[in-house]
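Peer 1: Just need the structure, nothing else, for what follows:
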Amino acid sequence: MLALAVFAQGTSEFMLSGLGPDIARDLGVSLPVAGSLTSAFAVGMVVGAPLMAALSLRWSRRRALLAFLLVFLGVHVVGALTGSFGVLLATRIAGALANAGFLAVALVTATGMAEPRAKGRATSVLLGGVTLACVVGVPAGAWLGQLWGWRAAFWAVVLLAVPAVAGILHSVPGDSKTSGASGVPEGAAATGRPGVRGELRALRSTRLLMTLLLGALVNGATFCTFTYLAPLFTGVTGFGDMWVPAVLALFGLGSFVGVAVGGRIADVRPVPLLVGGGAALLAGWVLFACTAAHPVAALVLVFVQGALSFAVGSTLISQVLYAAGGAPTLAGGFATAAFNVGAAVGPWAGGVAIRAGLGFRSPLWVSAGLVAVALVSAGAGRRVWLRNFDSASTPARVK
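Peer 2: Model prediction:
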């Protein structure tokens, strides 16, 4: 049910790429102005993740999830009904804040309900909702927009998220509410949930900060290329426009396979997965850049790079939660923010390369560069990664 809610939220985040022209015509604004709706959502995710996660510390997890999800539903109802671009922009910002808070709490809730050494698998199930949004949600949203207008896509997001409300009420355990002048949850001792100050102290871990940096770099590489797959395949590989949805779906399918398979390895062999997967990811981006003009190679690498990107990325998220056992909720918020920083910086860097006249292959080289920086950073801090962690901070002793 949490993954279903994340699927609805991921669909909402990405679907405007196919609805922008319709929104611009309907609300009487230019296409670049309509495009600012996507930027507003991204900024809301980056800023909102740690802030909403801190706010949620005063609530039970079930209450926090319900509050964020109901706000998300409400702003989409308003967005579907409004005739004002300003109101729609405000709903996108509010929706992003609610999405960020929900994802941060959902990460710790899902991993908390799983076995102690199964954070990676629980994370992969949750993030499967994001990858399915790329495979199914975004094309379906564009299709609904073509049939019945952009508002229909907003209503579809609302309908998708409603069952998750019932699922949260039925399945997520309730815990103690906050009270007292100290600002520390009454149930903290029983539930192991520290207050805001306690979680902030736990976030000073060098290992945690490095993991957040690596997550931002890897996700930046992923979305750098994903954003420009359409011009790459039409301008370099030689495919027609009709192939673009299939290419995007193939990348999304690879992403789904990556989180599914990576989740089974992340809890027992995280460092080999990150090192081996990171090296393979770098090699794949370089190979993709060199063979982008060959249709078969390009199609194979779209799938492979999607799988590797999300296998490594979801493992980094689970390692954030392992590294911050004393600050699970804020760690989820900062992980969400770090990955959205990557999702914003990567496409920007790819756009800079294209505008510099380097061609539509250049985002592939930018992606390779970002992964290379991640590997060099991990190598420089290898003592953090290669020392033996205790059982409270990692699922297994790293050899």
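
Peer 1: Please count neighbours and contacts with C-alpha atoms only from this point.
Peer 2: Noted.

Peer 1: Just the endpoints, please. Distance across stretch 374-390?
Peer 2: With CA to CA, to the nearest Å as the measure, stretch 374-390 spans 25 Å from end to end.

Peer 1: Can you give me the distance of Phe102 to Leu70?
Peer 2: 10 Å.

Peer 1: okay, the two: which has more neighbours?
Peer 2: When neighbours are counted by other CA atoms under 10 Å, Phe102 and Leu70 differ, and Phe102 comes out ahead with 29 against 17.

Peer 1: one more to line up against the first:
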Amino acid sequence: MPLPLHLLAVAVFAMGTSEFMLAGLLPDLASDLDVTVGTAGALTSAFAIGMVVGAPLVAALARTWPRRSSLLGFVLAFAAAHAVGATTSSFAVLFTTRVVAALANAGFLALALTAATALVPPDRKGRALAVLLSGTTVATIAGVPGGSLLGAVLGWRATFWAVAALCLPAALGVLRGIPAGRDEWEATGTPALRAELAQLTRPPLVLVMLLGALVNAATFASLTFLAPVVTGSAGLGELWISAALVLFGAGSFVGVTVAGRLSDRSPGQVIAVGGPLLLVGWPATAMLASEPVALLILVLVQGALSFALGSTLIARVLHEAEGAPTMAGSYATAALNAGAVVGPVIAAACLGTEAGDLGPFWASGLLVAVALLIALPLRTTITARRSTDVLR
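Peer 2: Next up is the predicted model:
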């Protein structure tokens, strides 16, 4: 894989760390800014909503901009937002910086997804996305636990500064690694925005976006509320929360890597095998949550299956959106983050049921079941070849 892909993954690592790090920082942050923990939790929602709305909006605004300078600008804006957030004593200002950071993240990821696939032959798109998305999985393995530890030792502001600092080598990598020349679509003329938006009327594209959102919703439904299960049902100490997150991240890294090698050739097989296993895994996690060893093993396995299936579906979004070369990445980003918004909301509603802390696992199972019920009758549509595809 080309070096620029790995450099883009460094930026994705920094942004992924930022997106997930607040889970371990909220109590300290809320106390410092004199707000409730519930109010501080709105910072997470602000980031996710900013990603969903910002991906297509920013991509539409930046669609005619040079790709390298756009990626550089988004990385620097992301770093600046965290620098301001690290110095403010106002919750309103911090909230604003989270929205700005989300918009920069959305714009960067939307462009990076299309840039990644443009750097490799068509039959290696899945592997290219695996490299790019490994930045997110490494963030869950090392970035988020590391950020929580840094926040515990030096305060939450130190974590914001660390994320800002991570953006600087990433910016240098973008500047040196992304070609300055024009893309093929720029050389032949940028498609009209209306024509690119019209791709959203294609049923296969809408279908894979919906499936990607459902699978990601299931992932975030359980991941968001994993901590109380570790310390409650499993009876483990608080330090095991970080261990469980690392295991989930390690599994996700394996899942993305393996799926990246299979999704180009056999996306249907990844969905047909990974989907049912993921469906069985979430209820099994709920039923075995009181057994610490079983819980930790299942967290690892579910991380692998969730990201294997999710990354394969996102790769299909980019394949189906080939007629929207400047907007395809934003469609994939919006689908991913729509799930990140909806999943925790559904999971939170389940906490008040008889299932209690285990409700999110059952909700995840239900979300995957819905995805499979939609996907199985239409599996040939999901994996159908387009004129420029080389999938088999």
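
Peer 1: looking at structure 2, which residue ends up farthest from its center?
Peer 2: What lies farthest from the middle of structure 2 is Thr188; by CA atoms, centre = their mean that is 31.9 Å.

Peer 1: Name all residues that make contact with it.
Peer 2: For Thr188 of structure 2, the contact set (CA atoms under 8 Å, 6 or more residues apart in numbering) is empty.

Peer 1: what about the most centrally placed residue in structure 2, distance to Thr381 of structure 2?
Peer 2: Nearest to the mean C-alpha position of structure 2, by CA atoms, centre = their mean, lies Leu336 at 5.9 Å. For Leu336 of structure 2, the distance to Thr381 of structure 2 (CA to CA) stands at 20 Å.

Peer 1: just checking, what packs against the host helix or strand of Met52 of structure 1?
Peer 2: Secondary structure assignment for Met52 of structure 1, by DSSP states H and E: helix 31-56. Counting contacts by 3 or more CA pairs under 8 Å, 6 or more residues apart in numbering; DSSP states H and E, helix 31-56 of structure 1 is packed against helix 2-14, helix 20-27, helix 85-113, helix 328-353.

Peer 1: Any chance you could list what contacts the second one?
Peer 2: In this case it means helix 20-27 of structure 1. Against helix 20-27 of structure 1 from outside (CA under 8 Å, 6+ apart): Ser30, Leu31, Val33, Ala34, Gly35, Gly83, Ser84, Phe85, Gly145, Gly149, Trp150.

Peer 1: average gap between it and structure 2?
Peer 2: Once the two are superposed, helix 20-27 of structure 1 sits an average of 1.7 Å from its aligned residues in structure 2 (mean CA distance after the TM-score superposition for structure 1).

Peer 1: Same question for the first one.
Peer 2: Between helix 2-14 of structure 1 and the corresponding residues of structure 2, superposition yields a mean separation of 0.6 Å, by mean CA distance after the TM-score superposition for structure 1.

Peer 1: in structure 2, what residues pair with that helix?
Peer 2: Helix 2-14 of structure 1 lines up with residues 8-20 of structure 2 when matched by TM-score structural alignment.

Peer 1: Same question for stretch 313-321 of structure 1.
Peer 2: Aligning stretch 313-321 of structure 1 against structure 2 (TM-score structural alignment) gives residues 310-318.

Peer 1: Ok, stretch 69-79 of structure 1 next?
Peer 2: Using TM-score structural alignment, stretch 69-79 of structure 1 corresponds to residues 75-85 of structure 2.

Peer 1: Check the mean deviation of the matching stretch from structure 1.
Peer 2: Mean deviation for stretch 75-85 of structure 2: 1.1 Å (mean CA distance after the TM-score superposition for structure 1).

Peer 1: Can you give the distance from that stretch to the centre of its chain?
Peer 2: 19 Å (CA atoms, centre = their mean, to the nearest Å).
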